[in-house]
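J.: Kindly generate the corresponding structure for this input.
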Amino acid sequence: MAKCKQPGIDLQLFVYNFSFTTERPVRNLKQLMESHTNQRGCTMFAAALSFKRLFAVALTLVVAGCASAPEAPAPKAESFTLKHARFGHTAVADDEAIYVFGGTNERGFIGNIERIDPVTKTSTVLPVRIMPRRYASAVWDGGELIYIFGGDGFQQGNYHVEPTIEIFNTRTRKVSRTKMHLPRRLNSAARLGEQIYVVGGSTFDADSGFRTSPLVTAYNFNNEQLNRLADLPDARDTQVFAVGE
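T.: Got it, this is the predicted structure:
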């Protein structure tokens, strides 16, 4: 196709303007092209170029311009590898490290604790064990103790909701235990002041299986008791967070 090289005709500029105007520039362009055709014999598309073709050209340029914008490279994720693959575990951080408790894998329930050092990016299996459990919750008390509540356990060939609170000392690496009244799996716990609130979760009944619970209990550090509070409006497996503490 022959190109019309007459001065004063700028198709690119017209397409830019076209995106903000109506048919009026189209008629002006046709008149301009026809006048140059009569003078120079240039027959580019003065009579054949339609409104739809101009719209297609404009749309193509707009799309091409948007697609050509460079994207910022995605940041690289830091890699932390556990010694033991697992799911259903619980994890909590103190002011030095991240602790991973229990869980399960293809070989069954796990009863170890892994400590992740965020500085060296290494994980170490600690020389202490907890009761094998999954779907528990864990809370750091702000000092040197981590409390583990509820979850699933497996004993003598039977699954059960674990009725034991385990207390792990991050300094001595020892575990102590106390009774958990109203145990639940998939509960959520958070510390607020001198208490840990354990919220929701599921209980187990031999006839009906697992059932979500509206229970809210509070573990008091001073008397080491778990007291029942007002129930949630709705029973649920949930997540809870403390704000402002």
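
J.: rest of the way, CA atoms for contacts and neighbours
T.: Fine.

J.: what does the lengthiest strand in the chain contact?
T.: If you go by DSSP state E, the chain has its longest strand at strand 122-129. Identification of contacts with strand 122-129 by Cα atoms under 8 Å, 6 or more residues apart in numbering yields 80-83, 111-117, 173-175.

J.: if we take the residues you listed, which one ends up nearest to Ser208?
T.: Gly111 (27.9 Å; Cα to Cα).

J.: which one of the contacts of strand 122-129 sits closest to Leu192?
T.: Taking Cα to Cα as the measure, Leu192 sits nearest to Val175 out of those, at 22.7 Å.

J.: what's the neighbour count on that closest one?
T.: 17 (other Cα atoms under 10 Å).

J.: OK, contacts around it?
T.: Val128, Arg129, Ile130, Glu166, Ile167, Phe168, Asn169.

J.: and this one, so I can compare the two:
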Amino acid sequence: MTCLIKNLLQLTLLALLVSGCSNAPSQKNSTGFSLPNGLYGHAVVNNSDKIFVLAGSQKGGLSRDIHIINPQTKKVTTLENKLLPRRYHSAVWDGKNSIYILGGVTIWDRYSKLQPLIEVYDIPSKQVKIIGEMPVPRRFGSAVYFDGKIIVCGGSIFPRIPGEKLIPTNTVAIFDIALKQWKKAASLPFAEDTRTVIIKNHIYAIGGYNNTSSSDHFSQYDISNDQWTSLAAIPQNISAHSAVAVNDKIYTFGDYRDLKASYVYDLSTRKWKQSSFKLNASRHNAATELNNVIYVIGGTTSPSGPFLDSIQQFSLLK
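T.: As a prediction, this is how the structure comes out:
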């Protein structure tokens, strides 16, 4: 275990001790259908009932909160200081009671550091535990869940020499939850920060950023054969976006420069086109689909803000 990871573990234990001082979780409720505060670089998942907004960056620093959105009542419940502070991370739901949070950037000793620790949020008990480390910690790695495994694609790693640019990676790693073991899979065709979605037994990597420029790359990963295939390019280069798969379509939301960009890819026609959604300007947002409604949550419009508290909704029902 490296010295950095030891120090991060010590910081984690201190944070857990501080957040565990009360007998009950610190909780706030809101009836306005928006986040309690602006947030970007966060992760979002749903468990077919509620939507969970996890950590991210807010005014004043990194968040440690979990915001739980009830789409039926339009109520947002906040569990304060439950998580490690991090942004530009990923999260997946295991189809049961657990949400896995991994990757991203934390702040340690006043500097940004890659976060190696994996957290698990237990939905029924509202408790969080740490179960291990990523073999290749990364910023903007994108994760999906499939058959008891978490598959993490792409992202960036910090250089060994301070002041140098981030290094994009095409590494794909698979975490077996039951065995708590990692293995390496076939690499992405391109080294970049990307967004991934899963449809059946295929993963799709959409757009990205290689720390020099954004891309129009679109690739398909066959999980069974451990093989990547390049597909039709996106109509424009996109990065700092979110993506959602619904049935046999993939939707994207936002872009670093074109903040209102929104595209849809149809697997049946194998073509991209602009979506009909009227997206409010944002980048570094996060999106999820629940009951035929896509929720695009938070984001920002520039490095200095404003940081958005919005919950945009797009119905897929005609």
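
J.: Which of the contacts of Val175 of the first structure are conserved in the second structure?
T.: For the contacts of Val175 of the first structure, the aligned pairs still in contact in the second structure (both residues aligned by TM-score structural alignment, their matches' Cα atoms under 8 Å) are Arg129, Ile130, Glu166, Ile167, Phe168, Asn169.

J.: Okay, the counterpart of Pro168 of the second structure in the first structure and His181 of the first structure: tell me how far apart.
T.: Correspondence of Pro168 of the second structure to the first structure, assessed by TM-score structural alignment: Thr212. Going from Thr212 of the first structure to His181 of the first structure by Cα to Cα, to the nearest Å gives 16 Å.

J.: again with Val57 of the first structure
T.: 73 Å.

J.: Could you check which of the two is surrounded by more residues?
T.: His181 (15 against 12).

J.: For Gly154 of the second structure, see how far away the equivalent of that one over in the second structure is.
T.: Counting by TM-score structural alignment, His181 of the first structure corresponds to Pro135 in the second structure. The spacing between Pro135 of the second structure and Gly154 of the second structure, counted by Cα to Cα, is 13 Å.

J.: Same check on Thr229 of the second structure?
T.: For Thr229 of the second structure relative to Gly154 of the second structure (Cα to Cα), the value is 15 Å.

J.: Who has more neighbours out of those two?
T.: Neighbour count, other Cα under 10 Å: between Thr229 of the second structure and Gly154, Gly154 has more, with 30 against 12.

J.: Just give me the match in the first structure for the more buried one.
T.: Gly154 of the second structure maps onto Gly200 in the first structure, by TM-score structural alignment.

J.: Same check on Gln181 of the second structure?
T.: That one, Gln181 of the second structure, aligns with Gln225 by TM-score structural alignment.

J.: Grab the nearest non-local neighbour of that match.
T.: Nearest-residue entry for Gln225 of the first structure: Tyr219, 5.5 Å, with adjacent residues in sequence omitted and distances by Cα to Cα, 6 or more residues apart in numbering.

J.: Isn't the match of Gln181 of the second structure up against Thr217?
T.: No. The pair Gln225 of the first structure / Thr217 is not scored as a contact, 9.8 Å apart, by Cα atoms under 8 Å.

J.: So the two - more neighbours on which side?
T.: Neighbours were counted for Gln225 of the first structure and for Thr217 using other Cα under 10 Å; Thr217 has more, 21 against 16.

J.: So which elements touch the helix or strand hosting the more buried one?
T.: Per DSSP states H and E, Thr217 of the first structure falls inside strand 216-220. Helices and strands touching strand 216-220 of the first structure, as assessed by 3 or more Cα pairs under 8 Å, 6 or more residues apart in numbering; DSSP states H and E, comprise strand 195-199, strand 225-228.

J.: If we go by neighbour counts, what in the last one is buried?
T.: Buried residues in strand 225-228 of the first structure, counting neighbours by 16 or more other Cα atoms under 10 Å, are found at Gln225, Leu226.

J.: now, among the kept ones among the contacts of Val175 of the first structure, which is nearest to Phe18 of the first structure?
T.: Phe168 (71.5 Å).

J.: Next, count neighbours for Lys74 of the second structure.
T.: Neighbour count for Lys74 of the second structure, taken as other Cα under 10 Å: 12.

J.: Ile5 of the second structure too?
T.: 15.

J.: residue in the second structure matching Arg24 of the first structure?
T.: Using TM-score structural alignment, Arg24 of the first structure sits opposite a gap in the second structure.

J.: Would you tell me what helix or strand the residue lying farthest from the centre of the first structure is located in?
T.: Computed with Cα atoms, centre = their mean, the maximum C-alpha offset from the centroid of the first structure is found at Gln39, amounting to 67.4 Å. If you go by DSSP H and E, Gln39 of the first structure is part of helix 24-40.

J.: Show where whichever helix or strand comes after that helix falls in the second structure, residue numbers please.
T.: Helices and strands here follow DSSP H and E; after helix 24-40 of the first structure, the next one along the chain is helix 51-67. Against the second structure, there is no aligned range for helix 51-67 of the first structure (TM-score structural alignment).

J.: Buried residues of helix 51-67 of the first structure, list them for me.
T.: Leu54, Ala58.

J.: can you check stretch 30-47 of the second structure too?
T.: By 16+ other Cα under 10 Å, the buried positions in stretch 30-47 of the second structure come out as 33-36, 38-47.

J.: ditto for stretch 190-203 of the first structure
T.: Ala190, Arg191, Gln195, Ile196, Tyr197, Val198, Val199, Gly200, Gly201, Ser202, Thr203.
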